[in-house]
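In: got a structure for you, letters missing:
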């Protein structure tokens, strides 16, 4: 008997309505049922003990399944159907009896006319199967099958009674998988993938009605649709994670954002800014990443189902009807490209890479800021680790792992590009491997985003430490050069004057430009040919980091006014 995993909801949604009555929207690109089990797939089958569903409800009131509980909507969840299918453990091993069985649903339904096929060799069966990773598509596969079945009934290729049998059979299968997860008895290695496991289970339950489901359909167009639907849902879940991360940055900016700090170019001190402006910079980068993810829900929104294996079908399939059932946009215009293209997967992996890149840069910055030499940021002890040898250590391991895992996400993108680059047009089995990389990139990015949000939410900037060395590095030099411009001095001449003054300070052991007497400032102006008595006492209002951050006026500036404007905009956007 199948076991229900801890924290696994029987998903439900008021509007998704995967099992809606004929004529109602199935739910798809615009309204697809959301992921249920949050099983994490482990190669050796270790189940993550406390990972629950994202809690996004996905079934209607007329479904047989209750909605997710409040406890299953807790912070930090990562879902999109992570099944912990273990190789050689929960996948049902092929037996000679079952492989040669010709009873309904037994063996490979599509290889009955072949002499054995891969089912005749256990190693070949293991090598060709994708149940290690594609089981997390089961909700999307069922959604596509329901839309396809309703279209078949619409064009009179199946009867209304057969449609009812298919709908009820798929509802039962969905419920069984929700309950049993990777212990569902329908996961059988000789059936190779999620599509055929579900179809075989349906045939066992419905007989000839189930055998008619694949009419006019190939696994080639079936998996292309499933992956697009999954990417659509994954993009939606990422939006929630972005919101959590955005809130953490905005709340930190509200607490510590007005602290004056140095900025850096080339890792050398540059100009004074406020902490909040740097936090806003990370938000800008992540906002672009969010918009890139949001675009995934529209840029590849065309329905490949009905393209068949490569050439379409001679049957009177109504692809517009199927697309309408899935709210999936118009049908793809070319059946060959529809089954051969993995642009959606590559676009998704690129979007994941950009998230990972920005998180990696942020992690690197804070790793530096958390050093004893800088001491700008204090990380919560929960997100640091000790040393096995050195008792005093507080290592920023979580930040380092975010930085390190960026490389894995990049690798998945490169793997997908390499996978596709040598393929002739048309479906090739190489494309089975696309999901392995898409899912892995998504999982890594989700984990990194969750961890980043917790680190940001609990970090503090150390005002006293930052202030203790704020006068080092002549951060106000550019401000003095710009003040000279307001006194009629050409900028290049002003640049030369301030450079000479900085050199004088270094030679004389003077730490701050504001410690130079007015006479010395005017001497430098005269020496550069700018005239005598160019400056008066007002020049000192442009000196000192605290003064400088209040003088920036350009839109988007990194000083006090720019930060306050940006913070207000973000608070308004987030309702904070």
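Out: Happy to help now that I have it. The model shown is predicted, which means the values in this text are computed figures rather than measured ones.
In: From here on, just use CA atoms for contacts and neighbour counts.
Out: Will do.
In: in this structure, which spans are strands?
Out: Along the chain, counting by DSSP state E, strands occupy 260-265, 268-274, 377-378, 460-461.
In: Which elements pack onto the first one?
Out: With contacts defined as 3 or more Cα pairs under 8 Å, 6 or more residues apart in numbering; DSSP states H and E, the secondary structure elements packing on strand 260-265 are strand 268-274, helix 463-468.
In: Determine which stretch of those is the most buried.
Out: The highest mean neighbour count among those, using mean count of other Cα atoms under 10 Å, belongs to strand 268-274: a mean of 21.
In: Comparison target, given below:
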């Protein structure tokens, strides 16, 4: 077994301790980032005169192969490997036994794991931002296809006013656009290197932190070394952005669930994005939308879990921070899946614009427009609101066009013209 510590101990950890503290089950996905960090550190050691240039090149070549072998399974990660750093060192010792023990000079797992997570998250942020953009484009395409379709707009899930389907989809796209901005903005604070901070107080070796950061593609260096190894607000910020995006996707998914019911009938799911029932042959279930709705709660849980972990951790590094990776990985995976699924769903969703138009033809959706027509004719809005309310009640929901002009005039002399003009108007639409 290869451990990165142990000289001051008279015996190894108990099996229970090793099993409880091991993170190899989830941090192995940082293997490419960890190997890149070690290669950059080897080059830094060569610049500092601690390694020969040939040794640094040998280490970099070996690390490329180690990353590929661990990722592919050609090198078996052992359950006894405490973490991905231990597994990488074990693999390196097999390949370059003379050089491998010298690579960790001036490097701690504390700055190393923080850097690995930041590098991984930078890639995840770029991927998720692109996925959000893809869904926005799909919604925009659907809106353009159905630019003239009219449907009821809702408040309190009750029919309120007529709106355009394009505006309804555009509202969801606007929320997702803000999500893309939020997720992308996380990269700014993630894109900073903690390397060179060591365990917490830096290193006495002449490691050029700026050069290491540039080598790995970081935009900057975190100047305070205690902050460098202990900060996880970049992860919490990402989880917050992911959770907000998940909530927006959940609201979009809820629309799908409602619209595809027989009661609404506003849309029809493509067979490729629906599932059936094990008992009821007639069912076509919106499981993709429902799982999107469900996973939004999971994203909120990931955020809450990390914040709860961070709130009591003193400076600098504490093992509690090992709990940062699982929620970040889980949130990134869940959000990527949600975005892909909803993109595919909306790319194939069939809108029943005839059913939407039928529902939007309910004249009561024009009640506000009638009141505003009265306002145009000099009636105070408070009075107009009361007049139209009596109109709705007097007609029993029947179209006021079926009422006589005398009936309408009895409510207000301007009402017949107001009704006529309002019913001829199209939906106000969103700006």
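Out: That came in fine, so what should we check first? These figures come from a predicted structure and were not determined experimentally.
In: Take the helices and strands packed on strand 260-265 of structure 1 and lay them out in JSON lines including distance to residue 281 of structure 1.
Out: Below are those laid out as JSON lines (distance: least, Cα to Cα, whole Å):
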{"stretch": "strand 268-274", "distance to residue 281 of structure 1": "11"}
{"stretch": "helix 463-468", "distance to residue 281 of structure 1": "19"}
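In: And these: which comes nearest residue 394 of structure 1?
Out: helix 463-468 (17.8 Å; Cα to Cα).
In: okay, and the closest one goes to which residues in structure 2?
Out: The aligned range for helix 463-468 of structure 1 in structure 2 is 353-358, by TM-score structural alignment.
In: residues in contact with the residue in structure 1 that residue 27 of structure 2 lines up against?
Out: Under the alignment (TM-score structural alignment), residue 27 of structure 2 pairs with residue 134 in structure 1. Taking Cα atoms under 8 Å, 6 or more residues apart in numbering, we find residue 134 of structure 1 in contact with 193-194, 435-436.
In: Tell me the counterpart of residue 411 of structure 2 in structure 1.
Out: Residue pairing (TM-score structural alignment): residue 411 of structure 2 is matched to residue 524 of structure 1.
In: From residue 510 of structure 1, how far out is the spatially closest residue to that match that is not a sequence neighbour?
Out: In space, residue 524 of structure 1 comes closest to residue 497 once its chain neighbours are excluded; the distance is 5.8 Å by Cα to Cα, 6 or more residues apart in numbering. Distance of residue 497 of structure 1 to residue 510 of structure 1, computed by Cα to Cα, to the nearest Å: 16 Å.
In: More neighbours: which of the two?
Out: For residue 497 of structure 1 versus residue 510, neighbours defined as other Cα atoms under 10 Å are more numerous around residue 497 (25 against 14).
In: which residues touch the alignment partner in structure 2 of the more buried one?
Out: Aligned by TM-score structural alignment, residue 497 of structure 1 pairs with residue 387 of structure 2. Listed by Cα under 8 Å, 6+ apart, the contact set of residue 387 of structure 2 reads 371, 411-412.
In: re earlier: what's the closest of the contacts of residue 134 of structure 1 to residue 267 of structure 1?
Out: Out of the contacts of residue 134 of structure 1, the member with the shortest distance to residue 267 of structure 1 (by Cα to Cα) is residue 436, at 38.4 Å.
In: and the closest one, how many neighbours does it have?
Out: By other Cα under 10 Å, the residues close to residue 436 of structure 1 number 16.
In: and if you look at residue 374 of structure 1?
Out: Residue 374 of structure 1, neighbours per other Cα under 10 Å, totals 14.
In: Relative to residue 229 of structure 1, which of the helices and strands packed on strand 260-265 of structure 1 is closest?
Out: From these, taking Cα to Cα, the stretch that ends up closest is strand 268-274, at 43.1 Å.
In: Could you list every helix and strand that that closest one packs against?
Out: Packed against strand 268-274 of structure 1 by the contact rule (3+ Cα pairs under 8 Å, 6+ apart) you find strand 260-265, helix 545-548, helix 560-574.
In: Quick check: which of these is buried the most?
Out: Highest mean neighbour count among these (mean count of other Cα under 10 Å): helix 545-548, with a mean of 21.
In: Which stretch of structure 2 lines up against stretch 337-352 of structure 1?
Out: Counting by TM-score structural alignment, stretch 337-352 of structure 1 pairs with residues 227-242 of structure 2.
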